[in-house]
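[1] Sequence first, then the predicted structure:
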Amino acid sequence: MTLFQELILISLGKREQFSRRLTDKDWGSIYTEAQRHSLVGILLTGVEQVVASGESRPKFLMQWIAMGLALEKRNRLLNVRCKEITKIFNGLGLCSCVLKGQGVAMLYPNPLRRQSGDIDLWVEGDRGDIYKILKARWNVGETVIHHAEVEIFKDTPTEIHFIPSFTYSPFLYRKYKKFFKRCADRQFANYDKTVGFAYPTPDFNAVYSLMHIFHHVLHEGIGLRQLLDYYYILKSLGKEQQLQVFEEMRYLGLAKFAEAVMYVEQRMFGLEPEFLLCKPDGKTGRRLLEEIELAGNFGKYDKRYQHVDRKSRMDVYLHNVKRNFVFFKFAPSEVLWAPIWKPCHFVWRKLKGYS
């Protein structure tokens, strides 16, 4: 077990202290990993605990605390923006639901310390109709099959989702759409008066968040922050919901990936057996964990991209096609369909006139 993993467990209340006294070099390595996986705020809780118990202080402790305070300030702003954007779309006669981010943060012991990103808002209605509404009111950036980047607030990047997620396989995509249609009304109705916006129910979140992780693993890479989100989502499920969720995953072709994720949840966060959706698969799970450790948050730290021009769609496309074959065992249809889907999607966007 690495010192970084020990700090994760300390921060989750599953360990009291490190296995040995830390050096400045140890603290530096831990801090670097915390940044790579966007866990600086969450792990600050563990740092405070061990320092209070007499552990050596990291030289940059005050910098770490300052970052934690900045995260808390940012989360307060995002909570306000989520409430405001909900009112905006309600005023347009459209129901909405905040995906990921501020909704998932509600499951954390200290929601304000979760490292936040942008606002992902799922809006009810047809893609074409929603797009027209967006274009008539705001600057609309890149628009893809499932969402559009929209400048609604100057200080908060926003993605408006037509559907929560997608898949490269056209056959699985049809199943995804049926699943979202069946669950939509319940998600839009899951309004929390204390925060002023709706966010997904635990059972929906357990399926949708796995889709999100799955897509990013194939598309660019994923960090431990999203897996920690999933840890808290799993702990929010009841026993009957667990069975229902895993059946949905079978239907949606996510069962093998779920087995790999369960391994990561148990290995990195010490998830108790009663919260597992299925038996962990050590072989595919270890491969997934290797990929997570290599890529970091959304693949930003993936050294395999060093010789790839990220501004070149073709370079990124060819790199991802090659890279994705390591995931063939738990995502064969996605790996095989991705090289076909991506150029087709590019043409589809141009024909639709999307940015």
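    It's in. Numbers count the residues shown, from 1 in each chain.
[2] When you work out contacts or count neighbours from here on, use the C-alpha atoms and nothing else.
    OK.
[3] And the contacts of stretch 175-188?
    95-97, 124, 163-167, 198-201, 204, 251-252 (Cα atoms under 8 Å, 6 or more residues apart in numbering).
[4] Show me what counts as buried in stretch 261-281.
    261-271, 275-278, 280-281 (16 or more other Cα atoms under 10 Å).
[5] That one: end-to-end distance?
    Stretch 261-281 has an end-to-end distance of 8 Å (criterion: Cα to Cα, to the nearest Å).
[6] And the furthest pair within the contacts of stretch 175-188?
    Greatest spatial distance among the contacts of stretch 175-188 (Cα to Cα): Cys95 and Tyr251, at 27.2 Å.
[7] here comes the other one, which I'd like you to weigh against the first:
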Amino acid sequence: MGLLRETEMQESLKDSPHHTHMKNDRAIDVEVHFRTSSGNYNPFATRQLLKYLDWEILNSVEVPEGFCAHSMKFALAMQLSHIYRHFIGGGVGLRQIVDYYVLLRHSSESERRELMANLNRFGLRKIAGALMWLLRESFGLDESLMLCKPDEFRGRWLLREILQGGNFGRHVGGGRLKWLYWWLGKRKKSLSYWRFDLAETFWAEVDYWKVFVENTSTRIRLRKISLRDVKF
């Protein structure tokens, strides 16, 4: 990060645990990744996942197009975690589901088995079950390509969220509500995920309030309680 700041690019406030947005003097937004993944919200599962990804990314290979591509093992674990974080954190889109279907179709049995053996350790068992059900019902995924037993309850939940909200929940109504009603609705929805995964919901809420407190100085500077419509 220090090297990036030496380029005189302006760092924005749109940070995440694994990337930051920076702008040059022409206001071109560049998303710079400095970690292999944001992981899950559960810090204990994330620690195990990132340890695996940090090791597996060393197996990246250079492709003819002139850049390095990570391994299939890396992609299977990282993308599943990415889908989960989007789902719990605001909304997941159909595009990400299609991407994972393609990954499974191109993966080997040994690559899938390695992730299958680590689903619980990485905190991904519940989202994997939901995704396997969705891919079977919507894409006809063969059982031989599945990572675990399909979970119909969570799978229907995942499908409903995709159809209603899409990526980051952009298609969910309520954009014109006053900020207080909008905020209460968001908090209610976030807490409702406890039936999907209690531990992940708890840590997602902890993460929300951590970020909320960290943005206090920004609220004071902008003289705004809600940062919903602020573009950084």
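    That came through, no problem. If you're wondering where the values come from, they're calculated on a predicted model, not measured in any experiment.
[8] Send over the TM-score of the superposed chains.
    The TM-score (TM-score structural alignment, normalised by the length of structure 2) is 0.81; 215 aligned residues with a Cα RMSD of 2.7 Å.
[9] Tell me which of the contacts of stretch 175-188 of structure 1 fall in strands.
    Cross-referencing the contacts of stretch 175-188 of structure 1 against strands under DSSP state E gives Ser96, Cys97, Ala198.
[10] Of the residues you listed - the most surrounded one?
    Ser96 (29 neighbours; other Cα atoms under 10 Å).
[11] so Val140 of structure 1, which of the three states?
    Three-state call for Val140 of structure 1 (DSSP: H, G, I helix; E, B strand; the rest coil): strand.
[12] Name the residue closest to the centre of structure 1, please.
    Gln226 (4.1 Å; Cα atoms, centre = their mean).
[13] thinking again about what came up before, closest one of the ones in strands among the contacts of stretch 175-188 of structure 1 to Asn75 of structure 1?
    Of those, the one sitting nearest to Asn75 of structure 1 (Cα to Cα) turns out to be Ala198, at 16.4 Å.
[14] Counterpart of the closest one over in structure 2?
    Using TM-score structural alignment, the equivalent of Ala198 of structure 1 in structure 2 is Cys68.
[15] out of the contacts of stretch 175-188 of structure 1, which are buried?
    With burial judged by 16+ other Cα under 10 Å, the buried subset of the contacts of stretch 175-188 of structure 1 is 95-97, 124, 163-167, 198-201, 204, 252.
[16] of the residues you listed, closest to Thr45 of structure 1?
    Of those, the one sitting nearest to Thr45 of structure 1 (Cα to Cα) turns out to be Tyr199, at 25.7 Å.
[17] List the contacts of that closest one.
    Contacts of Tyr199 of structure 1 by Cα under 8 Å, 6+ apart are Cys97, Val98, Leu99, Gly103, Gln187, Phe188, Asn190, Tyr191, Asp192.
[18] switch the cut-off to 7 Å
    By Cα atoms under 7 Å, 6 or more residues apart in numbering, Tyr199 of structure 1 lies in contact with Cys97, Val98, Leu99, Gly103, Gln187, Asn190, Tyr191.
[19] roughly how far is stretch 176-183 of structure 2 from the heart of the chain?
    25 Å (Cα atoms, centre = their mean, to the nearest Å).
[20] Stretch 129-141 of structure 1 too?
    The answer for stretch 129-141 of structure 1 is 25 Å, by Cα atoms, centre = their mean.
[21] In that stretch, which residues are buried?
    By 16+ other Cα under 10 Å, the buried positions in stretch 129-141 of structure 1 come out as Ile130, Tyr131, Leu134, Val140.
[22] Select, from these, the two members most distant in space.
    Ile130 and Val140 (11.5 Å).
[23] so what corresponds to Arg47 of structure 2 in structure 1?
    Taking TM-score structural alignment, Arg47 of structure 2 has Arg174 as its aligned residue in structure 1.
[24] What separation do you get for that match and Ile163 of structure 1?
    On the measure of Cα to Cα, Arg174 of structure 1 and Ile163 of structure 1 end up 12 Å apart.
[25] tell me, what's touching these two both at once?
    With Cα under 7 Å, 6+ apart, Arg174 of structure 1 and Ile163 have no common neighbours.
[26] residue boundaries of the strands in structure 2?
    Secondary structure of structure 2 (DSSP E): strands at 10-11, 19-23, 29-33, 61-62, 68-69.
[27] In structure 1, which residue range corresponds to the second one?
    So that's strand 19-23 of structure 2. Residues 147-151 of structure 1 are where strand 19-23 of structure 2 lands when matched by TM-score structural alignment.
[28] any idea how far Arg267 of structure 1 is from Ile160 of structure 1?
    34 Å.
[29] Just want to check the distance between Ala199 of structure 2 and Gly123 of structure 2.
    The value you get for Ala199 of structure 2 to Gly123 of structure 2, if Cα to Cα is used, is 9 Å.
[30] More neighbours: which of these two?
    Gly123 (25 against 14).
[31] And that one? What does it align with in structure 1?
    Gly123 of structure 2 maps onto Gly253 in structure 1, by TM-score structural alignment.
[32] and what of Met146 of structure 2?
    By TM-score structural alignment, Met146 of structure 2 lines up with Leu276.
[33] Just give the nearest non-adjacent residue to that match, would you?
    Excluding the flanking residues, the one nearest Leu276 of structure 1 by Cα to Cα, 6 or more residues apart in numbering is Met262, at 6.3 Å.
[34] do the same with Gly285 of structure 1
    The shortest distance from Gly285 of structure 1 to any non-neighbouring residue, by Cα to Cα, 6+ apart, is to Ala260 (3.8 Å).
[35] Surely that neighbour and Asp281 touch.
    Yes: with contact defined as Cα atoms under 7 Å, Ala260 of structure 1 reaches Asp281; the gap is 5.3 Å.
[36] any idea what His82 of structure 2 aligns with in structure 1?
    Using TM-score structural alignment as the criterion, His82 of structure 2 maps onto His212 of structure 1.
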